[in-house]
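*Asks:* I'll drop the sequence and a predicted model, then ask my questions.
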Amino acid sequence: MAYSAYSGHKLPASGFTARFVEAAATRFAAIGDWYRLVRTRRAIEALGPEQLKDIGYPSAEAKPSMEVDRGLMDKLMTMR
């Protein structure tokens, strides 16, 4: 009897083959997810600033920043 890696059936406790198939299917799914993530990142890197703006992707300038006075920063650094 063959077991599907994504079925709701319980695997027998001693079913080495079934557990191996399920583990392999899980790893293949993880590899597929990783490949899709890499492909998406490469596609985003290939886009220009105007295209990124069109799709609503945050630009490098949109990252949050904070200005701190030099005196305050020196005081905080000496308190470490």
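*Replies:* Okay, I see it.

*Asks:* can we go C-alpha only for contacts and neighbour counts from here?
*Replies:* OK.

*Asks:* in the top helix by length along the chain, what's buried?
*Replies:* For the chain, the helix that runs over the most residues, judged by DSSP state H, is helix 16-45. Applying a neighbour-count criterion of 16 or more other CA atoms under 10 Å, one finds 18-19, 22 buried in helix 16-45.

*Asks:* which of those lies closest to Y35?
*Replies:* Using CA to CA, E22 comes nearest to Y35 of the buried residues of helix 16-45, at 19.9 Å.

*Asks:* okay, now the one to match up with it:
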Amino acid sequence: MSNPKITTENYNMEQILLPLSIHEETVVPQKRNITPTFIPYDNKQTTVIFDIQDLIPSHHVARVIDQMIGYILFRAL
């Protein structure tokens, strides 16, 4: 944009360069030498599945909350 009434002979529309210099560097990631860690296999391993219901006492508040949520979900469907 230039206005002939206010344009002077030193008027310049180019961007003024600041004295700051920007250096762009490309960083090449280095390969990491990581050796895989394996857990030794034991064919005598067993998997134990615990039933949480057995761990909660019959008079615990968690059983009441479980029944309430089950009732709400059953009614919602």
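*Replies:* Received, thanks. All values reported here derive from a predicted model rather than from experimental measurement.

*Asks:* can you give me the TM-score here?
*Replies:* The TM-score (TM-score structural alignment, normalised by the length of structure 2) is 0.28; 39 aligned residues with a CA RMSD of 3.9 Å.

*Asks:* just to revisit the earlier point, adding distance to L52 of structure 1, write the buried residues of helix 16-45 of structure 1 out as CSV.
*Replies:* Putting the buried residues of helix 16-45 of structure 1 into CSV (distance: CA to CA, whole Å) gives the following:
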residue, distance to L52 of structure 1
A18, 45
R19, 44
E22, 39
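
*Asks:* any idea which of those residues is closest to D33 of structure 1?
*Replies:* Of all the buried residues of helix 16-45 of structure 1, D33 of structure 1 sits closest to E22, with 16.5 Å by CA to CA.

*Asks:* any idea how far that closest one lies from F16 of structure 1?
*Replies:* Relative to F16 of structure 1, E22 of structure 1 is positioned 10 Å away (criterion: CA to CA, to the nearest Å).

*Asks:* over to I44 of structure 1?
*Replies:* I44 of structure 1 is 42 Å from F16 of structure 1, where distance means CA to CA.

*Asks:* on that earlier part again, what's the following helix or strand after the longest helix of structure 1?
*Replies:* As assigned by DSSP states H and E, the chain's next helix or strand after helix 16-45 of structure 1 is helix 49-55.
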